[in-house]
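**Q** What follows is a protein structure lacking sequence information:
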């Protein structure tokens, strides 16, 4: 049966309940901003796990920036995922790609500063849970999963409230486990499964990241 969610918070709580059943040892929750952060916050709260953000920036083609030939995924060691076939097709030279990577790195740093996040949680050797508020085409999530694998994550779980079945089947090849609460058919849009799907503001991301620090803070004597 297809499911609907009142808002991202409710979706996050339901997702957290499903993830708790997997009994993942000492996970890190990486949310994709901005929409994935309220969902990831609830997951991190229930699992008592650190919450961090994973910023993904598209690497656009020469003269056609909207056409993606790859992505930069931030982290303790930022990873670049390039579709070599498409890059060659559009004439993206190694020099061009490096210039674009540096430009997107600067934007990642700017956004991290705005969110007050230092990316202190390295995925290397860790069990990681990647959370978003849903998947439509999956390009951003795909880049995130590929980058986390390159970063040496031990076990990768993708967790989303809603996605088309075709996208989930594709993502299964890039991670170890997938948790998706509903896969409507036909699939129209992520927001169609939420009563409230208003845009998440930067200020909310900042507040949630700050509040999430208490989930893993040592108890005071």
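**A** Okay, I see it. Predicted, not measured: the structure shown is a model, and the values here were computed from it.
**Q** all contacts plus neighbour counts: C-alpha atoms, from now on.
**A** Fine.
**Q** doesn't residue 168 make contact with residue 182?
**A** No. Between residue 182 and residue 168 there is no contact under Cα atoms under 8 Å: 10.6 Å.
**Q** Just give me the neighbour total for residue 93.
**A** Residue 93 has 12 neighbours, counted by other Cα atoms under 10 Å.
**Q** And it, how far from residue 61?
**A** 10 Å (Cα to Cα, to the nearest Å).
**Q** same deal with residue 15?
**A** Counting by Cα to Cα, the gap from residue 15 to residue 61 is 36 Å.
**Q** cool, residue 70 as well?
**A** Going from residue 70 to residue 61 by Cα to Cα gives 9 Å.
**Q** next one: residue 89
**A** Distance of residue 89 to residue 61, given as Cα to Cα: 10 Å.
**Q** Quick check on those two: which one has the bigger neighbour count.
**A** Comparing residue 89 with residue 61 by other Cα under 10 Å, the one with more neighbours is residue 61, at 22 against 11.
**Q** okay, now the one to match up with it:
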């Protein structure tokens, strides 16, 4: 796999091509981790001719270094924590609780903004592909897997254009019979954005546009 990817759209197209064996399954559902995972997942869903929806996740950043994840939360109350980072950086329970509550409010805001009155998708008995634009620590994807697994899917697949070897291992060990698909696992990893030529922040407006396009497409196919 040649790196860097031009942008999230190209990465999504290449990822979708790697997942073509899943195309044609009636139980298939692609879930994006907003915001950066949505442009990638939109291309995956398009190529696989599958419905697109969201798995809302929020990273729990370390107080003195917000970009460093000490855990993550997802819709439905799922939470995973990196106890090693929490201990090493002396994060207190009060700090952890404050950041968790703050991110929970943001998660609820995005749920309303992106989904509106549209109900969450039913995962029970389905083949669910969870998509993000990259896996660094894997914290966000691990909580997404936990939240999805609570709903009893028949099969869970994690997919990202680029990932660290550590994240692939951690996510793969989290649940039985979970497949992890990463197009590239470069070392040293450095960071997700390093492996994209264009890695501008995905906006709320872009997320809503991509979702509305996908949902309108579903209506036309019915």
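**A** That came in fine, so what should we check first? All values derive from a computational prediction rather than experimental measurement.
**Q** List the TM-score for the superposed pair.
**A** Scored against TM-score structural alignment, normalised by the length of the first structure, the superposed chains reach a TM-score of 0.80; 213 aligned residues with a Cα RMSD of 3.1 Å.
**Q** on that earlier part again, so for residue 93 and residue 61 of the first structure, which residues contact both of them?
**A** In terms of Cα atoms under 8 Å, 6 or more residues apart in numbering, residue 93 of the first structure and residue 61 are both contacted by the residues residue 87.
**Q** For residue 168 of the second structure, give me its contacts.
**A** Contacts of residue 168 of the second structure (Cα under 8 Å, 6+ apart): 135, 138, 180, 182.
**Q** The last one: neighbour count?
**A** Neighbour count for residue 182 of the second structure, taken as other Cα under 10 Å: 19.
**Q** same deal with residue 77 of the second structure?
**A** By other Cα under 10 Å, 10 other residues sit near residue 77 of the second structure.
**Q** That one belongs to a helix?
**A** No. Counting by DSSP: H, G, I helix; E, B strand; the rest coil, residue 77 of the second structure falls outside a helix, being coil.
**Q** residues contacting residue 11 of the first structure?
**A** Shown in contact with residue 11 of the first structure (Cα under 8 Å, 6+ apart): 5, 39, 133, 161.
**Q** Quick check: it vs residue 45 of the first structure, distance?
**A** Distance from residue 11 of the first structure to residue 45 of the first structure, by Cα to Cα: 13 Å.
**Q** and the residue nearest to residue 170 of the second structure when sequence neighbours are not counted, what is it in contact with?
**A** Closest residue in space to residue 170 of the second structure, ignoring its immediate chain neighbours: residue 138 at 7.1 Å, by Cα to Cα, 6 or more residues apart in numbering. Taking Cα under 8 Å, 6+ apart as the criterion, residue 138 of the second structure is in contact with 166, 167, 168, 170, 171.
**Q** and the first one, how many residues sit next to it?
**A** Looking back up the chat, that one is residue 166 of the second structure. 15.
**Q** tell me the secondary structure for it?
**A** Following three-state DSSP, residue 166 of the second structure is assigned to helix.
**Q** any idea which of the contacts of residue 168 of the second structure is closest to residue 78 of the second structure?
**A** Nearest to residue 78 of the second structure among these: residue 138, at 14.8 Å, using Cα to Cα.
**Q** State the distance from the counterpart of the closest one in the first structure to residue 73 of the first structure.
**A** Taking TM-score structural alignment, the alignment pairs residue 138 of the second structure with residue 138 from the first structure. Distance of residue 138 of the first structure to residue 73 of the first structure, computed by Cα to Cα: 14 Å.
**Q** Tell me who's in contact with the spatially most central residue of the first structure.
**A** Nearest to the mean C-alpha position of the first structure, by Cα atoms, centre = their mean, lies residue 32 at 3.2 Å. Residue 32 of the first structure makes contact with 53, 54, 55, 56, 130, 131, 132 under the criterion Cα under 8 Å, 6+ apart.
**Q** same deal with residue 198 of the second structure?
**A** Contacts of residue 198 of the second structure by Cα under 8 Å, 6+ apart are 6, 7, 8.
**Q** and with 7 Å instead?
**A** Neighbouring residues of residue 198 of the second structure by Cα atoms under 7 Å, 6 or more residues apart in numbering: 6, 7.
**Q** Quick check: it is in a strand.
**A** No. Secondary structure of residue 198 of the second structure (three-state DSSP): coil, not part of a strand.
**Q** Strands of the second structure, residue ranges please.
**A** Listed in chain order, the strands of the second structure (DSSP state E) span 28-32, 52-54, 57-62, 65-74, 79-81, 127-131, 155-162, 178-184.
**Q** Number of residues surrounding residue 219 of the second structure?
**A** By other Cα under 10 Å, 8 other residues sit near residue 219 of the second structure.
**Q** actually residue 52 of the second structure, sorry about that
**A** Neighbourhood size, residue 52 of the second structure [other Cα under 10 Å]: 26.
**Q** how far away is it from residue 64 of the second structure?
**A** For residue 52 of the second structure, the distance to residue 64 of the second structure - Cα to Cα - is 35 Å.
**Q** cool, and residue 168 of the second structure?
**A** Counting by Cα to Cα, the gap from residue 168 of the second structure to residue 64 of the second structure is 26 Å.
**Q** now residue 6 of the second structure
**A** Counting by Cα to Cα, the separation of residue 6 of the second structure from residue 64 of the second structure is 32 Å.
**Q** between those two, which one's more packed in?
**A** Per other Cα under 10 Å, whichever of residue 6 of the second structure and residue 64 has more neighbours is residue 6, with 13 against 9.
**Q** Contact partners for the more buried one?
**A** By Cα under 7 Å, 6+ apart, the contact set of residue 6 of the second structure is 196, 197, 198.
**Q** how about the helices of the second structure, start to end?
**A** Here the second structure has its helices, by DSSP state H, at 8-18, 37-48, 83-88, 93-115, 139-149, 165-174, 204-221.
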